[in-house]
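S.K.: build me a model from this:
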Amino acid sequence: MVCIRCQMVVKAELEKVGLPYVYVKIGEADIIGDVRTEQLEQLKIGLKKAGLLLMDNKKSVLVEKIKSAIIELVHYAEDQIKVNLSDYLSEKLNYDYTYLANLFSEVKGITIEKFYLTHKIERVKELIVYNELNLTEIAYKMHYSSVAHLSNQFKKFTGLTPTHFKNLKNKRRETLEDV
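M.R.: Predicted structure coming up:
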């Protein structure tokens, strides 16, 4: 689960199969009591129809937690972190960053850093499209050292300058699930 809509789908599917839960957060759900095999199968089918997968492999679950932490940080947090991403993830997930980085690369085929930067660029695209902030404000909000740094990274990832991107009316953003 990487978005609010996904959380709503999971809650609905849990209720449909009669599984009470304590909470459903991005990337995880805490279910009350035991789960019967039939309920688990029904849940898997319902989630699959909605384009979601039930993760029960510990490595896959941890990778999803890494993704969720990054997505929450980039897309939903009001303030960006004041520490390194590696320190942030280690503290949040209670694992050594080297282990997290190696696991993530093994499972996803890209580095945590590339995943993080890709999401930052998608967030920058969103802010550009909203047209509420200028590039200086966007660079500050997204913790870039300068507009030039933002522009260089943006061009590296998209092939376009932020200004050129802003002028393209038909350029479509990636969905969070596709990043």
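S.K.: all contacts plus neighbour counts: C-alpha atoms, from now on.
M.R.: Fine.
S.K.: would you mind measuring from Leu47 to Glu137?
M.R.: According to CA to CA, to the nearest Å, Leu47 and Glu137 sit 39 Å apart.
S.K.: please provide the structure for the following sequence as well, for comparison with the first:
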Amino acid sequence: MTFLIKNMVCSRCKMVVTEVFEKNGMKPNAVNLGEVIVDNVKLPPAAFDQLHTDLKKLGFEIIDDRKRRVIEKIKNAIVELVHHSDENLQNNLSAFISDKLDYDYNYLSNIFSESEGITIEKYYIAQKIEKIKELLMYDELTLSQIADRLGYSSVAYLSNQFKKETGLSPTFFKNLKSKNRRNLEDL
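M.R.: The predicted structure follows:
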């Protein structure tokens, strides 16, 4: 039996969700971003409700609706690509998503936009911007290295997209964060 779990976006999430399943008497065979696989277990409604309640307390949610499941798979594929993979997107996003989920991209795009109010591409860009912020805060990579790592054709393109989405240049954001960090260290 496969459970799709909303809001599972990191390794810590996987660990917490595993603990919740084990607490509720189910030993997962596999736990991936947004997905928990357990042996075919028939859960009584009360046990399912308890599992759902325990997950919800921690910010997670079991997805029952078929379209919601597909949308969550799209989100998880993008999060995995941007935040947990060192490889660049080799072809375009639509081909990647379509291949990953084995659905026609037009169908995926329509249900995603209808449900989320943004396009898959906008969601992908938002995730990339969050990754850029994270990498800027670590201050270990240059803008050129960040652009290369995230598949941007140039630093200028990364900077333009970052400014369009955040209203700040990457350099201003980096300086703003380092100033705030110094102020916190002075306390």
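S.K.: circling back to that earlier point, with neighbour numbers in mind, choose between Leu47 and Glu137 of the first structure.
M.R.: Neighbours around Leu47 of the first structure and Glu137, counted as other CA atoms under 10 Å, are more numerous at Leu47. The numbers are 19 against 13.
S.K.: quick one, what contacts the more buried one?
M.R.: Shown in contact with Leu47 of the first structure (CA atoms under 8 Å, 6 or more residues apart in numbering): 9-10, 13, 53-54.
S.K.: what about the aligned residue in the second structure for it, which helix or strand?
M.R.: In the second structure, Leu47 of the first structure lines up with Leu55, judged by TM-score structural alignment. In the assignment (DSSP states H and E), Leu55 of the second structure maps to helix 45-57.
S.K.: next helix or strand past that helix?
M.R.: Next helix or strand after helix 45-57 of the second structure toward the C-terminus (DSSP H and E): strand 61-62.
S.K.: sec struct for Tyr103 of the second structure, please.
M.R.: Per DSSP: H, G, I helix; E, B strand; the rest coil, the secondary structure class of Tyr103 of the second structure is coil.
S.K.: can you get me a residue count around it?
M.R.: By other CA under 10 Å, neighbour count at Tyr103 of the second structure equals 12.
S.K.: and it, how far from Val79 of the second structure?
M.R.: Counting by CA to CA, the separation of Tyr103 of the second structure from Val79 of the second structure is 18 Å.
S.K.: which residue is nearest the middle of the second structure?
M.R.: Val79 (3.0 Å; CA atoms, centre = their mean).
S.K.: residue in the first structure paired with that one?
M.R.: By TM-score structural alignment, Val79 of the second structure lines up with Ile71.
S.K.: and that match, what is it in contact with?
M.R.: Counted by CA under 8 Å, 6+ apart, Ile71 of the first structure has contacts 2, 119.
S.K.: any idea how far Thr118 of the first structure is from it?
M.R.: Applying CA to CA to Ile71 of the first structure and Thr118 of the first structure gives a distance of 10 Å.
S.K.: now swap in Ala77 of the first structure and tell me
M.R.: Distance from Ala77 of the first structure to Thr118 of the first structure, by CA to CA: 16 Å.
S.K.: Tyr23 of the first structure now?
M.R.: Tyr23 of the first structure sits at a distance of 29 Å from Thr118 of the first structure (criterion: CA to CA).
S.K.: more neighbours, the two?
M.R.: Taking other CA under 10 Å, Tyr23 of the first structure and Thr118 do not tie; Thr118 has more neighbours (17 against 13).
S.K.: residue in the second structure matching that one?
M.R.: When the second structure is aligned by TM-score structural alignment, Thr118 of the first structure is paired with Ala126.
S.K.: try Asn84 of the first structure
M.R.: Aligning on TM-score structural alignment places Asn84 of the first structure opposite Asn92 in the second structure.
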